[in-house]
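Q: please find the sequence and the predicted model below.
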Amino acid sequence: MSAPLLVELVCEELPPKALARLGAAFAQGIRDGLAKRGLLEEPSDALLFATPRRLAMGLRAVREASEPRALEVKLMPVSVGLDANGKPTPALEKKLQAQGLAGIDPSRFKRRVDGKAETLFVDTTTAPMPLAEALQGALDEAIAQLPIPKLMSYQLADGKTTVHFVRPAHALVALHGDTVVPVRALGLQSGRETRGHRFQGASRITLARADDYERALGEEGGVIASFARRRTAIQQQLDAAAKQHAGSLGPAGSYDALLDEVTALVEMPTVYAGAFETEFLSVPAECLTLTMRQNQKYFPLFDAAGKLTNRFLIVSNMKLADPVNIVQGNERVVRPRLADARFFFDTDRKTRLADRAPQLATIVYHNKLGTQLERVERMRRLASAIQAMLPRGALGKSYADRAALLAKADLVTLMVGEFPELQGIMGKYYAEADGEEPSVVRAIEQHYWPRFAGDELPVGDVSIALALADKLESLVGLFGIGQVPTGDKDPFGLRRAALGVLRILSEKPEAKDLDLGALLQEAFAGFPAGKLAAETVAQVHAFMLDRLRSMLRDKGYDANEVEAVLAGNPTRVKQVWDRIEAVKAFRALPDAEALAAANKRIQNILRKSEGYGAVDFALLQLPEEKKLRATLTDVASRADDLFAKNDFTGTLTALAAIRADVDAFFDKVLVNAEDPKLRAARLGLLSDLGGVMNKVADISKLSA
C-alpha cells in the first residue's frame, strides 16, 4: 500500500543565503534515495519545504516496502570460483554468503564471457525492503551530501555525543500516511511533532497525517512552509505596498538576491512601509540603496522616473494589527546607516580624486605585479594606445590617459572602503564633482562594464578603451605569472574579464576592427621585460578563443561550424561572427559536403607530402588538372574581391563553381606521381586550392 510521506528536520535558525540550496538538496536527496531503493509508487518530484527553522520534504505516493525484483548477480571469473571438479571454491562461497546466496545450487550458475574472462553469474530475486530501512538509508545519504557552507559541532543532551550539522537540530518528523516511520538522524528519534512560529504560532503541533503538514503549519503554526510560496507571497505584498505608495521596487532583477534572502529569514512574512528624512537623498542613490538592501534587508522605493524616494519596505516576521513599533524601530535603525553614508560621501568630496591617485602606491595589487599605482600606469599606457586604434582616435584630445589615471582612485575613499561594490560608481560621482571632462567621468564608472552576463557595455571611445585596458591588463598580467583559472576556481574573475573583452569587440561598432592579437601584444609590452612568461600572449589568446567557442555554441551554432571558423586562431573577433554566418549559409549549398570532404582530403595529402620543392605549373598537361587550374584562377580572383569587401558568404558561395573540376581531378589524376617535378606541380595546385577554400574558414572541419 502506498501513502504520502513527510520528512522534516526542525533546527535552530539556518544560514539564510544557503537555505534554498539546503532545502532543495535535502528533498532531492531523500527522493533519489527512496527511488533507487524501489519505494516510489511512480516517478514524481519531491515537495520542497524550507523555512528559517526547518528543512522538510514530501512525496505523494511511497510504498510500505519495495517489491521483489529479479536480479542477475555477477560473481567472479570461472577460474577463480570453481575448482577442477566444478565445485565452488572457498572464495566463491564467501562471495555467495556476502550476497545472501549461501547454499545455492551450483546448477543455477550461468557462464558468460565478460571482458576477457569467462565469468559466473546467477539469477536471484531481491527481498522486499521495508520503508523504515529504505528511509533510514536515504536520510543518512541526504544529510551527508547537503551543501553545508560551514559545519557546527554541538553536544546532545547526554553531554557525551557530539553532532556535526549546519545548525543544532531539535526534532525529526517522519510520517507515512498517519504512521510514524521509525528512523534516526543527528541523535534524534522520529516522531510526529513539529514546531510553529516562534512567537505567533503553536509552539508544538502534532501532525495527524503526512499530507496535513502544510495546512497545519499554516493554520496552527503561523508558518508558510514552502519556500517558493513564501517568496511569492512576499513579492505580492511588496508589489502591493509599492503601488500603495506610488513607487516601484526598482529594475527587474535588481533585488532578486535580497528577495531570496528575506524569504529565508521569515516564516510568516508581513510587509510594512517606513521612511527616512529627505535630506539623506543628497547622497548618491546607489549608496543609500546598497546600505538599505545589504545591511538592513530593506526594499527601497523608487518613483516613476526611477529616482530613489525616502520610503522603504520592511519584510517582518511578525503580523501585527498595529505595527507602529516595528516601523519606528526600523526607521531608528536605518538613520545611523544613512548618516554614515552621508558622512563618507561628504568627507570623500573634500579631497580631489586626482589627489588620491598617489595613495594607490600603498595598495598591493599582486605581490608579483606590484601596487595598484603601478597597475594604473600600465592601464594609462594601454588605454591611450587602444583609443588611438579606434575610429575617432586621431580626432581631438585623447582622454583615455586621464580616465585611466583616475579609474582606481576611489579605492582609497571611505565610501568604497565600506562598500566595495561601489567602486567605479563613486569614482564617477567624485570626478563629476571635481569638474572632470564628461567622457572621463563616464569611463571611470563604465570601465568595469560588463560586470555580468547580459550587462550593459561601455559607451564612447574613452570608456571602451579603458574597459578593454582594465580587462586585458588583468588577463595578461595574471596569466603571465601563472594565475590561470582551473576547474571552477577563478579568484581573479578572468573568465568574466575575457567574456567582457569578447563582447565589446563583438558588439560595439567602434571596436569591430580591433585586432585581439595586437591588443594582447600591447598589454604584454606594458610589463617590464622578463616579468611575464614568454608564452603569455599565446596562452591568453587560446583562453579567450575557448571562451568565444562557448559563446558561439550558446548562440546555437553547430560544433563543426564553430571549429571551422576558429581553426585559424582568428584575431578579429567581430569577423568571427560574420564568418560563422557565412559558414552556416555555405553548409546549406548542395556542393558543400563534397567540397568539405575534398578539402579534408587535400589537407591530408599536403600534410603527408612534407614539402615538395619548386612548382612549375607548365608541367600540368592532363585535361582535368589544366581545367582545375583555369577554374581555380577565375574563382580565386572573384573570391579575393569578395573577401576584400568582407563578403564572407559570397566568398564561400563562389567555391560552388569549382566542385565539378575538383571531383574530376581526384577521379583522373594521380597526385603522387613518380616524377618529383610533376608531383610538386600537382601538390602546388592542391595547396593553392586549399588556400582559396579556407580563406573564410577551414571547411574541412565541416566534413563529418
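A: Received the coordinates, thanks.
Q: all contacts plus neighbour counts: C-alpha atoms, from now on.
A: OK.
Q: Ala664 - nearest residue in space that isn't next to it in sequence?
A: Leaving out its chain neighbours, the residue that sits closest to Ala664 by C-alpha to C-alpha, 6 or more residues apart in numbering is Glu624, at 6.1 Å.
Q: element containing Val583?
A: Secondary structure from DSSP states H and E places Val583 in helix 573-587.
Q: ranges for the helices of the stretch 251-400 of the chain?
A: For the stretch 251-400 of the chain, applying DSSP state H, counting those that start in this stretch gives helices covering 256-263, 285-290, 324-348, 353-356, 372-389, 400-407.
Q: with mean neighbour count and distance to Leu120 added, can I get those helices in CSV?
A: Output for those, formatted as CSV (neighbours: other C-alpha atoms under 10 Å; distance: least, C-alpha to C-alpha, whole Å):
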stretch, mean neighbour count, distance to Leu120
helix 256-263, 19, 55
helix 285-290, 18, 68
helix 324-348, 16, 73
helix 353-356, 18, 79
helix 372-389, 23, 68
helix 400-407, 27, 72
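Q: and here's the other structure:
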Amino acid sequence: MAELLIELFMEEIPARMQVRAADDFKRLVTDKLAAAGIAFTKAAAHSTPRRLTLVVDGVPTAQADVREEKKGPRVGSPEQALAGFLKSTGLASIDQAEQRDTGKGVFYFAVIEKKGGATVAVLPAIIDAAIRELPWPKSMRWGANEFRWVRPLHSIIALFDGAVVPGALDLGGKTIAYGSATQGHRFLSPGEITVTGFADYQAKLAAAHVVLDREERKRLILDGAQKAALAEGFRLKDDPGLLEEVAGLVEYPVVLTGAIDNKFMDVPAEVLTTSMRTHQRYFALETADGKLAPRFVVVANRTTADGGKAVVAGNERVLRARLSDAKFFWDQDLKVKLEDRLPGLKDITFHKEIGTLHQRVERIEALAVETAKSLDYDAETIQQVRLAARLSKADLTTGVVGEFPEVQGIMGRYVAYHEGLPAPVAEAIADHYKPLGPSDRVPTDKVSVVVALAEKIDTLVQFFRIDEKPTGSRDPFALRRAALGVIRLIVENNLRINLRLPLTFSAIVRPENVSGIDYDYYKKILISLSSSLWSGMKEDEIREVNTAKTIINDLLSFFFDRLKVSLKEKGVRHDLIDAVLALGGEDDLVRLLARVDALAGFVATDDGANLLAAYKRASNILRIEEKKDGIAYDAAVDASLLAQDEEKALADALVTAHKHAAPLIEAEDFTGAMAAFAAVRAPVDAFFEKVTVNADDKDLRANRLRLLSQIRGTLGLIADLSKIEG
C-alpha cells in the first residue's frame, strides 16, 4: 500500500473559501479513485491561506484484476452474429467461449480477465480532472492563461509512493508540471522545499514556519488570545466565527495586544466591536462584568525583531481612523430624534414593486397594533407597540448604520434610550429583526414580540403578493427564515393567536394605500374570507378578497411546510404532523403542536397502536364498500339494528368516548382525550373478532358500516389517523 500526496500552492485564498475547497478537492479525488476501482484506507484534507493539501493513505500500487462475463448469441446462431460477438469481446475464435444452458436455451459466454494496471498510470488524469472540476464561488484568469482559478496557481505537488506522478496541468498559456517542491512562509522562510511524503512535508513546513493543520492554528490563536487577555486583566469575548476566519488568514499565528483610545469608549460597544471585527479582524476583550474593555487582540502572520511593537502601533493607528469616523457619526446621530428621521424613509425604496421603507413602516405599525389588540394587550402596551413599530426602521438613516449596517436596530435602541423613550420601545427597536436564524435568541418582551411578528409577516405577505416565493434552493429574500422566525416567536412565547388573522390584515393592506387603514373594510374582507358573503361588495373588493385568499392560503401552506421541517429536525414524525394538519382549519400553532405531542404519546402505547390498526381496518372496509355501493355510510347508527352484544358494546363505547373526549378537546386537553379514546380498544377488538360486517341482511350490513364510520369519526376528532404510517 502506498500514499498519495497532493498540494496545490497558490496566492492567498479567501479565508471563507478554504475549508470548503479542501473538502471539495478531497471528495473529487476520492470519488474518482473509487470510480477507477482503486481502494484506500483514509483521506485527509488540509488548508492554509496559500495551499490546499490532500493525503490519501492505503492506496494499492496496482489496480485489482477484473473478471468480466459477457453473454453472446444462442449456440447455432448465424455466422454474422458470432463474428460480431467475437469482435466485441476480443476472442480469436468461438471455441474460446463457454456454452451455458440458461434455461431458455444454450448461449455462448465470453469470460474476460483483465490484469490490473499500475495505479500511477491513472493518477495524472484523476488529479487533472479534480483540479479542473474544483468549484470556486469566484475565479479569475491571470497572464495569458485560459485556465480559471481562485488565485494564481504556482506549483503542484503530486507524489505517489514517494515518487513524482508524471503529468502536468495545462493552463492554456503555460503548464505546471507535477513535482515534489513547495514553499514555506512567505517572509520567515522564503525559498523552495523538496519533500518525499506527507510526514516529511508536514515536518518541513513546520520548520519553515507554516502550521498546516487548521485546528492547530485555531488552538494556537485561541490559547494565545486568552492568555493575552488574562495578562491585561480582561477576558476574551467569545467569537467562533472570527476565530474560523482568522485561522484562514495566517500560516504562522502570532498573537499581539493593542489599545483602544479612551475617547472612543463612549461609542456603543456594538459599533466598536463591529468595526474591529468586520474591518480589521480584531478580537474584542471584556471586563469581568461583560463590558467592552479598551484593548483588542490582533493576530499577525509573522514574528518581528521588535516583538510586534511596530505591528501593534500600525494597527492602533488604523483603528483610530476607523473609530474616529464612528465617533463622528455617533455624535451627529444623537442630535436628531428618531421621529424626525421618519420622512427620510420616503426616499429609500424597499422594493420597486412593494414600495418605500416609509410605506413598509406604516404597514408594520398597523399590523403590530392590530396584533397587540388581538392578544388583549393593555392600552399602555399598545401605545408602546405603536411607537416601537413606527420608529423600528428610523435608524437606517443614521450615519452609524450607513457606515456599519450590522448595527441596524441596535443603533436605534441606543438613540431611543438617549431620548428617554420607554425601555420596551427601545428594546423592541433592536429586537424586531430577531430571530435571525435557528440559533438566534427569540424576543420575549410583549412589545418586541408583536413588532417582530409584524415585521416578518409584512415581509412574507408583500413578497408573496408579487409572486417572489422561494423555489428549490433559491430564496433571495430569506422568506424561509422569516417564516421560521414567525413560528418561533409564536411557539416559544406560547402566543395564542390564530395565524390567519394577522395574515389577513396584512394581505389587505395594499402597497399603494397604506395610510389610514379602513378597519370596517378590513372586517368586511375578513368576513368575506371566512364565509364567502359577497352581497353588496363592489367588483374591486371581490377582486381584493380573491387576491387575499390566494396569499393567505399559500402562506399558511408555506408556514406548515416550515413547521414540518422544523419539527422533523427535532425528531418529530412527519406523519403525525400531517395527521393533525389534515384536519384543516388549525392555524393556532400552540394548539396544533399540543395535538401533535398528544398524538405522538398515544400511538406509542399499546392501546394507541391497536386503535390505529382498528381505525385503518375500519377505514379500508368503508372505502371499499362505499366505492362499490356508490354511497357514504356516514348516517347515524340505528340502535334497533344492533344484533350482537359486541356491536352494541362498541356503539355504547363510541358514544361514551365521544361524550368524554369532545369537551376535553375543546379545553385543549388532548392527552385526556386520547385517554378517553383508549377505552374503546377492547370493544373494537371484540367487534372485529366476533361480528361480520358484510352480513347477508342488507339493513344489518348498512348499519354495521355506519358503525365503522362512527369509529372513524370518533377517533378522528383529534387527527386524521389515516395519515399515520405503519
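A: In hand now; what should we look at? Since we're looking at a predicted model, the values are computed, not measured.
Q: and the helices in the stretch 1-150 of structure 2?
A: For the stretch 1-150 of structure 2, applying DSSP H, counting those that start in this stretch gives helices covering 15-35, 79-89, 123-133.
Q: so which of those gets nearest Gly248 of structure 2?
A: Gly248 of structure 2 lies closest to helix 15-35 among the helices of the stretch 1-150 of structure 2, at 4.5 Å (C-alpha to C-alpha).
Q: ok, average deviation of that closest one from structure 1?
A: Compared with structure 1 after fitting, helix 15-35 of structure 2 has a mean deviation of 2.2 Å; criterion: mean C-alpha distance after the TM-score superposition for structure 1.
Q: which parts of that helix are buried?
A: Using 16 or more other C-alpha atoms under 10 Å as the test for burial, helix 15-35 of structure 2 gives 15, 17-19, 21-30, 32-33.
Q: now, which of the residues you listed sits nearest Leu700 of structure 2?
A: Using C-alpha to C-alpha, the shortest approach to Leu700 of structure 2 within those belongs to Arg27, at 67.4 Å.
Q: how about the closest one, what's its partner in structure 1?
A: Under the alignment (TM-score structural alignment), Arg27 of structure 2 pairs with Gln28 of structure 1.
Q: surely its match and Phe49 touch.
A: No. Assessed by C-alpha atoms under 8 Å, Gln28 of structure 1 is found out of contact with Phe49, at 11.3 Å.
Q: just say helix, strand or coil for the closest residue to Phe121 of structure 1 other than its chain neighbours.
A: Distances taken as C-alpha to C-alpha, 6+ apart put Lys74 closest to Phe121 of structure 1, at 4.6 Å, once the chain neighbours are dropped. Reduced to three states with DSSP: H, G, I helix; E, B strand; the rest coil, the structure at Lys74 of structure 1 is strand.
Q: quick one: contacts for Lys74 of structure 1?
A: Each residue near Lys74 of structure 1 by C-alpha atoms under 8 Å, 6 or more residues apart in numbering is listed here: 119-122.
Q: would you mind finding the match for Ala431 of structure 1 in structure 2?
A: Under the alignment (TM-score structural alignment), Ala431 of structure 1 maps onto Ala416 of structure 2.
Q: double-check that its match belongs to a helix.
A: Yes. Counting by three-state DSSP, Ala416 of structure 2 falls inside a helix.
Q: that one: how many residues sit nearby?
A: Ala416 of structure 2: 25 surrounding residues under other C-alpha atoms under 10 Å.
Q: that one reaches Leu338, doesn't it?
A: Yes. Counting by C-alpha under 8 Å, Ala416 of structure 2 touches Leu338, with 7.3 Å between them.
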